[in-house]
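>>> Structure for this input, please:
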Amino acid sequence: MSVDTMQDTSLQLGQTLKSKRQAMGWSLDRTAQETGVSKAMLGQIERGESSPTIATLWKIATGFNVALSEFTDPLDRQLDTELRQADQLRHQPAQDQMLVASLFPYDPALGYELFELTLLPGYERQSEPHAEGVTEAVIVIRGEMELLFDGQWHPMREGDAVRFAADRPHGYRNLGQTAAVFHNLIHYRHHRD
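Sure, this is the predicted structure:
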């Protein structure tokens, strides 16, 4: 990713965060309380001075009670039929070594969002529980990875699929020498506005 693209992504993310915060009528202090992300970090993100990790983006999305794709792909899409290509959508929205293609951003009528995620070699992230009732389905489409759910790491190979409760601790890692690519469908049980 070029420096210009990273700066554009940081600025877009900052604008999205600020507009959501203002729409809620929240100060930076209140936003820090709701998200568990420090006021200083939130200010840096809003000013485009910091590119957060995916884990930080999840904390922010959870604090606002919105889907992750509202920060990674905030464009409003109201089409019934839409052709999207992962190669054109794939980017690095955060500072960690995960590439994200938001294949279908969150749609409140359907209650889910679908990502293509790429874990670069050596990547590991343990995720805090998402909101109550959130489930994830993971389908490995290339490479090998490990997925943490039910308290243990499970090996996943190309073609393997699993659905798990994401309102519990879980994680993703790639201990191999090549990238691991998977589809991640995140379903929100409760209607989200």
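
>>> going forward, measure contacts and count neighbours with C-alpha atoms only.
OK.

>>> Can you tell me the element A55 falls in?
Applying DSSP states H and E as the criterion places A55 in helix 54-64.

>>> helix, strand or coil for S102?
Secondary structure state of S102, per DSSP: H, G, I helix; E, B strand; the rest coil, is strand.

>>> ok, back up a step: contact partners of the next helix or strand after the helix holding A55?
Next helix or strand after helix 54-64 toward the C-terminus (DSSP H and E): helix 69-72. Identification of contacts with helix 69-72 by CA atoms under 8 Å, 6 or more residues apart in numbering yields L13, T16, L17, L57, A61, P93, S102, P105, Y106, E113.

>>> residue contacts, R168?
Taking CA under 8 Å, 6+ apart as the contact definition, R168 lies against E128, P129, H130, F149.

>>> Could you look up the SS state of the third one?
Going back to what we said before, that points to H130. coil.

>>> Remind me which helix or strand the nearest residue to it once chain neighbours are set aside belongs to.
Nearest non-adjacent residue to H130, counting by CA to CA, 6 or more residues apart in numbering: D167, 4.5 Å away. Taking DSSP H and E as the criterion, no element holds D167; it sits outside all helices and strands.

>>> if I pick D167, what's in contact with it?
When contacts are counted by CA under 8 Å, 6+ apart, D167 touches P129, H130, A131, E132, G133, V134, T135.

>>> Narrow the contacts of R168 to those that are buried.
Neighbour-count burial (16 or more other CA atoms under 10 Å) is assigned, among the contacts of R168, to P129, H130, F149.

>>> pretty sure the second one contacts T62?
Yes: under the criterion of CA atoms under 8 Å, H130 is in contact with T62, at a separation of 6.7 Å.

>>> The structure of the following sequence is requested for comparison with the preceding one:
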Amino acid sequence: MRTVARSVRAARARLGLSLDRLAQRSGVSKGALVALENGTGNPNLTTLVRLADALAVPVSALVESAPSAGVHVVRADEIDPLWRGASDGTVRLLFTTPGPAPLELWDWRMRPGEHHRSAPHPAGTHETLTVTAGTTALTVDGTEYALPEGASAHYAADVAHGYACAGDEPCAFLMTVHLPAAPAAPPDPRQHHHQGEQ
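Below you'll find the model as predicted:
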């Protein structure tokens, strides 16, 4: 959790946000933020997504160290799950592409009866979901879609949405999250002041 603590502090400082303001933007309590930044909190997937949305960064920017250059090979079984369902389903964030509008790749495995709900992401966020096993129930803005193995869906994720394992067999799907370009950091007033003195 030290990586998360450092990453949240750095992103908050870059945007010039107080703990109170970040709590308002994210819906995460100030107490939880203080614990997280002190390295004593243990945020769940929902909290990480809320913080990433509020800080305009991908989730990986909070949970991973900076990627090395070159080819980055990822094995799902070497990555700790960010979510565990009641019946031992898992979700892992495999990687996030670099650049101003990153793309996250998630590996979801769910068992019958498991579900996960997500609050709306920032405007401009889109998701794609491709079912690799079983049947996944995708709900977007209150409408449910049953997606069998081999089916894919693309949707705007700036509305409430969720995923569930439909039927009696486990399901698995790969999900990409296409993030909008991050807003520019606010200008540093000290830089402007110094430039004016020259």
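
>>> picking up where we left off before, between the contacts of D167 of structure 1, which is nearest D4 of structure 1?
For these, the closest approach to D4 of structure 1 (CA to CA) belongs to H130, at 31.8 Å.

>>> Show me what that closest one aligns to in structure 2.
H130 of structure 1 is assigned H121 in structure 2 as its aligned equivalent, the criterion being TM-score structural alignment.

>>> Could you do S51 of structure 1 as well?
Following TM-score structural alignment, the counterpart assigned to S51 of structure 1 within structure 2 is N42.

>>> And P43 of structure 2, which helix or strand is it part of?
Element membership for P43 of structure 2, per DSSP H and E: none, as it lies in no helix or strand.

>>> meant to ask about G14 of structure 1, not that
For G14 of structure 1, the enclosing helix or strand under DSSP H and E is helix 3-24.

>>> Check the mean deviation of the next helix or strand after that helix from structure 2.
Later in the chain than helix 3-24 of structure 1, the nearest helix or strand by DSSP H and E is helix 28-35. Compared with structure 2 after fitting, helix 28-35 of structure 1 has a mean deviation of 1.5 Å; criterion: mean CA distance after the TM-score superposition for structure 1.

>>> can you pull the buried residues of helix 28-35 of structure 1?
By neighbour count, with 16+ other CA under 10 Å as the criterion, the buried positions of helix 28-35 of structure 1 are L28, T31, A32, E34, T35.

>>> next one: stretch 132-144 of structure 2
Taking 16+ other CA under 10 Å as the neighbour-count basis, stretch 132-144 of structure 2 is seen to contain the buried residues T132, A133, G134, T135, T136, A137, L138, T139, V140.

>>> roughly how far out does stretch 71-83 of structure 1 sit from the chain middle?
Centroid displacement of stretch 71-83 of structure 1 relative to its chain, using CA atoms, centre = their mean, to the nearest Å, is 15 Å.

>>> May I ask which helix or strand encompasses the counterpart of T81 of structure 1 in structure 2?
With the correspondence set by TM-score structural alignment, T81 of structure 1 lines up against V71 in structure 2. Using DSSP H and E, V71 of structure 2 maps to neither a helix nor a strand.

>>> Spatially central residue in structure 1, please.
Using CA atoms, centre = their mean, the residue of structure 1 that lies closest to the mean C-alpha position is L68, 4.6 Å off.

>>> Could you check how many residues crowd around the residue lying closest to it once chain neighbours are set aside?
Nearest-residue entry for L68 of structure 1: A61, 5.5 Å, with adjacent residues in sequence omitted and distances by CA to CA, 6+ apart. A61 of structure 1 is surrounded by 20 other residues when neighbours are defined as other CA atoms under 10 Å.

>>> got a list of what A61 of structure 1 touches?
With contact set as CA under 8 Å, 6+ apart, A61 of structure 1 has these partners: T35, A67, L68, E70, F71.

>>> Alignment lookup: the third one to structure 2.
For L68 of structure 1, the equivalent position in structure 2 is taken to be V59, counting by TM-score structural alignment.
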